[in-house]
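**Q** One predicted model, sequence on top.
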Amino acid sequence: FNLAADLSYSNVYDEQTQAVFYNPETGVSEVCPVNVNGNWSASANLWLSHSIKKFRLLSRIGGSYSHQVALLNEGQSVAPEKSLTLGRSCNSRIDVMYMAANTTLIADFGWRFSNPVNRLRGSRSYMRDYDMGLNGNIRFLKRFDAGGRVRYTLRNSSIAASGNDEQTILDLNCSWSFLKNEAMKLAFEWNDILNRKKSISRGASPNGVYEYRSHIIGRYFLFTLSYDFRHTR
């Protein structure tokens, strides 16, 4: 039975940001770097691990708090306004592992919730992420390996028009080792058989709540043939 904890704190002095100043008489806008203070963050985590014969439990629970400052001028104000965003989040993860001579199974579950608040706009938003998965690998006849991974993810947030966003990923792989000392290996891997993999990240800053989506490779398979020269003695 093992128990551990960690605390962290960071503070940035004279952070540099861009400020927009507007002269209503001339209609000229001036953009210049300005130093601001008040950007700091803190986090805490608690770790627990325990082993019972071939089973091992790993768990973590933690939270964070951030204080972010920026200067915004969304209209044509003479001077920019200070935008303060307070970020609060908590998260947890549980991993259960089974490890035998020829078999490995890992089940995991994760949860994350964040609730940023912007004082300038008086707005509040939320972001929730859940994920669970099962990874496994088995070795049989001393030369064959087979395994796979299935993972389910659910994302939910207050971002406009985003709604619930879920995905299920299924990957499979197998390999055959042969020749003397199993030096040669032929492997096959098929990634995201369901072709539902997505790349999405969400967060908040003094400029607003954001969501990034990027294109990634969908379903694909791969054959590899490798030779380990360390086994040729």
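**A** Nice, I can see it. Remember, it's a predicted structure, so these values are computed and weren't measured experimentally.

**Q** contacts, neighbours, all on C-alpha from now
**A** Will do.

**Q** so what's Arg113 up against?
**A** Careful, residue 113 is Phe and not Arg. 89-91, 126-129 (C-alpha atoms under 8 Å, 6 or more residues apart in numbering).

**Q** repeat for Ser89
**A** Contacts of Ser89 were listed using C-alpha under 8 Å, 6+ apart, and they are 63-65, 112-115.

**Q** Those residues: which two are farthest apart?
**A** Farthest pair in those (C-alpha to C-alpha) is Tyr65 and Arg112. Separation: 13.5 Å.

**Q** ok, back up a step: got the contacts of Phe113 as TSV, with secondary structure and distance to Phe140 columns?
**A** Below are the contacts of Phe113 laid out as TSV (DSSP: H, G, I helix; E, B strand; the rest coil; distance: C-alpha to C-alpha, whole Å):
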residue	secondary structure	distance to Phe140
Ser89	strand	44
Cys90	strand	42
Asn91	strand	38
Tyr126	coil	47
Met127	strand	44
Arg128	strand	41
Asp129	strand	37
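
**Q** which of those residues sit farthest apart?
**A** Among those, Asn91 and Tyr126 lie farthest apart (C-alpha to C-alpha), at 13.5 Å.

**Q** Leu170 - how many residues pack around it?
**A** Using other C-alpha atoms under 10 Å, the number of residues around Leu170 comes to 20.

**Q** what residues are up against it?
**A** Contact partners of Leu170, counting by C-alpha under 8 Å, 6+ apart, are 148-151, 191-194.

**Q** so Val20 sits right up against Ala70, yeah?
**A** No - using C-alpha atoms under 8 Å, Val20 is not in contact with Ala70; the gap is 11.5 Å.

**Q** neighbour-wise, which of these two wins?
**A** For the pair Val20 and Ala70, the greater number of neighbours falls to Ala70 (24 against 21), based on other C-alpha under 10 Å.

**Q** Second structure for comparison follows:
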Amino acid sequence: DSVVVIDQYKVNAIKNNVFKSNLAYTEPLSKTLTLVLNYGLSLSNGRSDRKSFNQSVQGRYDLLDTEFSNDYQLDQIINSGGAIFNFKKGKNVLNAGSKFSGVNFKQEDLFNNMRYDRKFVNYMPQAMYQYNFSQQKNFRINYNGNTQQPSLEQIQPIRVNTDPLNITLGNPDLRPSFRSNMNASYSSYKVISSQSIYISGFYSFTKNPIVSDVTTDNTTGASTFRAINLSDKTPSNFSVYSSISRKILGTNMGLGFNMNGNTSYNLINSVQNQTKNMTYSPSININRYKDGKYNFYGYIGPQYTTTVASVQQAFNSNGWGAQGYFSGSVQLPGKFEITSDGEYTYRGKTQAFNESFKQFLWNATVSKKFFKAQNLRTSLQGFDLLNQNQGFNRSASNGNITQSSYRTIRRYFMFTVSWDFTKMGGGAATPAPQN
């Protein structure tokens, strides 16, 4: 382990201004075909003035550290336009088209008197097809793509020394990547039996992706990070979700299943690493309500997660978990209402982490409405009544499987008074003068 003390006084002044506008024009070309044209203009400018001062002999922090001080001025103009054709006939709905945006980017390093200009074009095609079997049953599939430009931080990072063991380097030779997204869904609902079926799927992939190249010094533990293009690999994401529900004895009961995963790449000390994540989540849910009386909803289900990195195959983060949630509200006499909700989370031990995590977050509210219109409400709310709230996260990226825990706001109470303005009054109408 290494410990580095940074004894500096830092002053940051950051300011951003953004203006956006958009115009759209629709032209019917026939009874079944319309054309939508749009144009947008976006202007943004900002300044990031970050100064670091070292301690002088007098004990004051007034010696400017020129290596880790920055003063950047950023100006950006984006002109965008596009055309979308919409076709609708019978049970068929189809639209297709594309949008383009031209970006003029200018950054000035006022501290070192340097200027960086960049111009690029973003391409955003889209298409959608929907077939309506009936008002309660349809199938839909769509596609959209977009150019992903490298960020300013990836091209020319701001020099900072707040984390000397992790240094980010710029790469001015980065090229844009292109991401394609596809999803499809099928839904059906039977009114008499209150039976519903829903199936959806999503898949995306990225060509010429921008990934992280990490080099770690095993002696000092310091790492440098640089973004590069990876032309021979294609990162991807996918998800599949299905659910079926039916009303039984006045209660809506349903089963659901969700599966999602992703594959990502990066370089670790010049060795290409592949990280695969998968999550499987079946669930059961119930819902029962009566207008003006009560409403209850809840679901619960196990979860199994796998995380494997090719560079460190001996370590993984495969493990079980569980998720549950409930919410409910009851209307009481005297215009009182009680509402409550809770969420349960459990993450089991894995090969990488020999500890489990569980918590139950429970909130409740008592409220009362006033007046005939019931537009004045007072509420007493209690959050995290069991005082268990804690930040927790497990993730895998850049060949590292990490777990973080952090403190957050725990149990607290809040009293609120709210007034619902349902009308914007203009006063009584003035009668017309009579001759």
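**A** Ah, there it is. The structure displayed is predicted, hence computed values, not measured ones.

**Q** ok so, going back, which of the contacts of Ser89 of the first structure still touch in the second structure?
**A** Retained contacts for the contacts of Ser89 of the first structure in the second structure, judged by both residues aligned by TM-score structural alignment, their matches' C-alpha atoms under 8 Å, are 63-65, 112-115.

**Q** Take these and keep only those in strands.
**A** Per DSSP state E, strands hold the following members of those: 63-65, 112-114.

**Q** Now which of those would you call buried?
**A** The neighbour count (16 or more other C-alpha atoms under 10 Å) marks 63-65, 112-114 as buried among those.

**Q** Next, the buried residues of the longest strand along the second structure.
**A** Looking across the second structure with DSSP E, the single longest strand is strand 33-55. For strand 33-55 of the second structure, the neighbour count (16+ other C-alpha under 10 Å) marks 34-35, 37, 39, 41, 45-54 as buried.

**Q** out of these, what pair is the most spread apart?
**A** Among the buried residues of strand 33-55 of the second structure, the pair separated by the greatest distance (C-alpha to C-alpha) is Thr34 and Asn54, at 64.6 Å.

**Q** And Arg119 of the first structure, what's its match in the second structure?
**A** Mapped onto the second structure by TM-score structural alignment, Arg119 of the first structure lines up with Ser310.

**Q** follow-up on the earlier one: and the contacts of Ser89 of the first structure as CSV, adding distance to Val209 of the first structure?
**A** Converted to CSV, those look like this (distance: C-alpha to C-alpha, whole Å):
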residue, distance to Val209 of the first structure
Gly63, 19
Ser64, 17
Tyr65, 16
Arg112, 16
Phe113, 14
Ser114, 11
Asn115, 11
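
**Q** on that earlier part again, give the buried subset of the contacts of Leu170 of the first structure as a ChimeraX selection command.
**A** In ChimeraX, this line selects whichever of those come out buried by 16+ other C-alpha under 10 Å:
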select :148,149,150,151,191,192,193
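
**Q** and which of the contacts of Leu170 of the first structure is nearest Arg233 of the first structure?
**A** Gly148 (32.8 Å).

**Q** What's the closest one aligned with over in the second structure?
**A** Using TM-score structural alignment, the partner of Gly148 of the first structure in the second structure is Ser340.

**Q** May I ask which helix or strand encompasses Ala101 of the first structure?
**A** According to DSSP states H and E, Ala101 of the first structure maps onto no helix or strand at all.

**Q** Same question for the one 3 residues further on.
**A** Element membership for Thr104 of the first structure, per DSSP H and E: strand 103-114.

**Q** Can you list the buried residues in that strand?
**A** 104-114.

**Q** Can you tell me the closest non-neighbouring residue to Ser397 of the second structure?
**A** In space, and not counting its chain neighbours, Ser397 of the second structure is closest to Thr275: 7.2 Å by C-alpha to C-alpha, 6 or more residues apart in numbering.

**Q** Report the separation between that neighbour and Ser327 of the second structure.
**A** As judged by C-alpha to C-alpha, to the nearest Å, Thr275 of the second structure and Ser327 of the second structure stand 37 Å apart.

**Q** more crowded one of those two?
**A** More neighbours surround Thr275 than the other of Thr275 of the second structure and Ser327, with 22 against 18 (other C-alpha under 10 Å).

**Q** What's the match for that one in the first structure?
**A** Aligning on TM-score structural alignment places Thr275 of the second structure opposite Thr85 in the first structure.

**Q** how far away is that match from Leu222 of the first structure?
**A** Distance from Thr85 of the first structure to Leu222 of the first structure, by C-alpha to C-alpha: 45 Å.
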